[in-house]
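Asks: coordinates only, sequence not included:
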């Protein structure tokens, strides 16, 4: 089953392929659940979901796609987009760079020359970005952020207070980063307020299907494919995709770009969100992580999907347009029949 074989790819065959991947990698037990945030250590290592949402709103899913978890570092992509809309590209570049780094996501380090965080996908850069969100006070800034996530997802979301308090209690490295950036003028003196908002954004609850819709919204030029809401100005989509491609997978970003070749972002709760620009979004949820903080099952699934269908951005055989055209004829999951919570219900059929 390849993209270049006429008539070989249908929505049903793609659904079967996802189910085959799920069966193949469910027994994989490599990796360990994140425990440096106590609440994250409670995750079920057997949870495993895969979801694809096309830019036309068709959904293919298998496994635990509606199990809630906290978004963690995947939130950095969307808050970065929000800050770009609040301040513009040029100003944001004075506070945070766009260079990849070989250091861990929680390294206490700044660029030696500019004193900026290296990029918005590492913790230091994300804290700097979060500190720039506009609002007259903490409540307004949080509400604006939640409204932004709602536009991307298509339904109301909330902050997991237990995870937020756990992050707040144990977030000493993040506090060290914030004070270092304050010393060099990268953030202002509202350090505790910025950190609280950062911990709250990481504690927003989503499921695998939500992540796939969010990825599809980026793929669809900032327009949510389910609600048709413009969640982000299309002019900033290139910024999100660029930093996701070069920096989204922590210090695995180079190997990811080489093997998978798609913009992506991972989080330590076990989510991976992947964007195929102009085509669809992919999300995988599985809590056990490798040494770099990326979902073990998630990486394997994304490698197989990219390689099997030739989705690497630099693959000369890529034919994503035809791929999605055929997928779009066989919707599964969301088909426009709303059940009242922004998530439609449908089935796969011939």
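Replies: Happy to help now that I have it. Note that the structure is predicted; figures quoted are calculated from it, not measured.
Asks: Every contact and neighbour count from this point should use C-alpha atoms.
Replies: Will do.
Asks: hey, where'd the helices end up in the protein?
Replies: Ranges of helices within the chain are 11-25, 75-87, 89-92, 123-130, 138-153, 161-170, 172-183, 191-202, 208-219, 237-247, 253-259, 296-309, 320-327, based on DSSP state H.
Asks: Now do the last one and helix 11-25, the angle between them.
Replies: Put plainly, it is helix 320-327. In this structure, helix 320-327 runs at an angle of 100 degrees to helix 11-25, with axes from the mean of the first three to the mean of the last three CA atoms, to 10 degrees as the basis.
Asks: Can you tell me which helices and strands helix 320-327 packs against?
Replies: Contacting helix 320-327 under the criterion 3 or more CA pairs under 8 Å, 6 or more residues apart in numbering; DSSP states H and E are the following elements: helix 11-25.
Asks: ok, second structure coming up, stack it against the first:
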């Protein structure tokens, strides 16, 4: 496994020049596009790491999977999916067009509008961010995970497009709270610092049907895990989800902080990181690392007897 990880690192490094750090959030523009790392948390408890695996970065849209888990736990299936749909869009993650041209309800929880609507379902008079942070720490297995204040303030100041979506949804009575409250929670959720080891462990929780890989405790109900992994397959890499499904073939979620978290059923959680993004907002280096690992380890959902893990 270590040799495969090292080979994946070298393979992906040759593509780093194709990516560029996100600049629409000023703090993210400070990222180092040469950084590249990955981690694997296997079902047998073995851990494998390579490159800049310890480098912290903001979770960004990978948080949308945890937001969905929390919303389903707190508000229930009926409430959440009265606010957001489950269909892929084929549009960029920050597109606003379908809120007016198709339906006021966002098409899925993995795009920005859908995540803001989902976040609003977590409010209910409680300290929703504290609940989110507690859940994130349990899923990732690290109690020191915390908010990146600089990125949070940068996102809040620069997030005019997200603000437009939120107010449009509020005008259609879709949000469960005031638009600014939903936005503040959403910006905080996206601005939590993690590393690849954190996300690999979270991926293993999903791969193990919601159970803590160390204690066996049920952290997330099985029916919620099924929903989250299904949406990761169909919507997890925005309008590149189809390409990722063909080339990598595992449930995964990306974020503009440079991370991609993946889950291989009953076998492993895997995460890769590199700040340089492609035109669709997905990490170039992380995408190619997971592509290499999928091919050489037979991780694709349709690998069948070729799976070598």
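Replies: Received it, and whenever you're ready, just let me know what you need. If you're wondering where the values come from, they're calculated on a predicted model, not measured in any experiment.
Asks: Overlay the chains and give the TM-score.
Replies: With the length set by TM-score structural alignment, normalised by the length of structure 2, the two chains reach a TM-score of 0.95; 306 aligned residues with a CA RMSD of 1.5 Å.
Asks: okay, the helices of structure 1 in a markdown table with distance to residue 69 of structure 1 next?
Replies: Shown next, in a markdown table, are the helices of structure 1 (distance: least, CA to CA, whole Å):
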| stretch | distance to residue 69 of structure 1 |
| --- | --- |
| helix 11-25 | 19 |
| helix 75-87 | 12 |
| helix 89-92 | 30 |
| helix 123-130 | 19 |
| helix 138-153 | 14 |
| helix 161-170 | 10 |
| helix 172-183 | 21 |
| helix 191-202 | 10 |
| helix 208-219 | 9 |
| helix 237-247 | 21 |
| helix 253-259 | 23 |
| helix 296-309 | 15 |
| helix 320-327 | 28 |
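Asks: So which of those helices is the most surrounded?
Replies: Mean neighbour counts were taken over these using mean count of other CA atoms under 10 Å, and the top value, a mean of 31, falls to helix 208-219.
Asks: how about that one, aligned to which bit of structure 2?
Replies: Here helix 208-219 of structure 1 aligns to structure 2 at residues 196-207, judged by TM-score structural alignment.
Asks: Relative to residue 58 of structure 1, which of the helices of structure 1 is closest?
Replies: With CA to CA as the measure, helix 320-327 is the member of the helices of structure 1 nearest residue 58 of structure 1 (7.8 Å).
Asks: How far off centre is that closest one?
Replies: A distance of 23 Å separates the centroid of the chain from that of helix 320-327 of structure 1, by CA atoms, centre = their mean, to the nearest Å.
Asks: tilt between it and helix 296-309?
Replies: Using the same axes, to 10 degrees: helix 320-327 of structure 1 against helix 296-309 is 100 degrees.
Asks: Tell me who's in contact with the spatially most central residue of structure 2.
Replies: When structure 2 is reduced to its mean C-alpha position, the closest residue under CA atoms, centre = their mean turns out to be residue 62, at 1.5 Å. With CA atoms under 8 Å, 6 or more residues apart in numbering as the criterion, the residues that contact residue 62 of structure 2 are 190, 253-255, 259-261.
Asks: Structure 1: which residue goes with residue 8 of structure 2?
Replies: By TM-score structural alignment, residue 8 of structure 2 lines up with residue 21 in structure 1.
Asks: go on, residue 81 of structure 2?
Replies: Aligned counterpart of residue 81 of structure 2 in structure 1: residue 93 (TM-score structural alignment).
Asks: got it, and residue 226 of structure 2?
Replies: Looks like residue 226 of structure 2 aligns to residue 238 there (TM-score structural alignment).
Asks: and the gap between that match and residue 123 of structure 1?
Replies: In this structure, residue 238 of structure 1 and residue 123 of structure 1 are separated by 21 Å, where distance is defined by CA to CA, to the nearest Å.
Asks: So which residues make contact with the match of helix 208-219 of structure 1?
Replies: By CA under 8 Å, 6+ apart, the list of residues contacting stretch 196-207 of structure 2 reads 37-43, 49, 53-56, 139-142, 211-213, 219, 225, 229, 259, 261-273.
Asks: pretty sure residue 231 of structure 2 is in contact with residue 85, am I right?
Replies: No: contact criterion CA atoms under 8 Å: residue 231 of structure 2 and residue 85 do not qualify, at 10.4 Å.
Asks: shared neighbours of the two, which are they?
Replies: Shared contacts of residue 231 of structure 2 and residue 85, defined by CA under 8 Å, 6+ apart, are found at residue 108.
Asks: show me the contacts for the nearest residue to residue 188 of structure 1 once chain neighbours are set aside.
Replies: Spatial nearest neighbour of residue 188 of structure 1, chain neighbours left out: residue 182 (6.1 Å); criterion: CA to CA, 6 or more residues apart in numbering. Contacts for residue 182 of structure 1 (CA under 8 Å, 6+ apart) come out as 188-189, 191.
Asks: which of those residues also appear as contacts in structure 2?
Replies: With contacts defined as both residues aligned by TM-score structural alignment, their matches' CA atoms under 8 Å, residue 191 are the ones among the contacts of residue 182 of structure 1 whose aligned partners also touch in structure 2.
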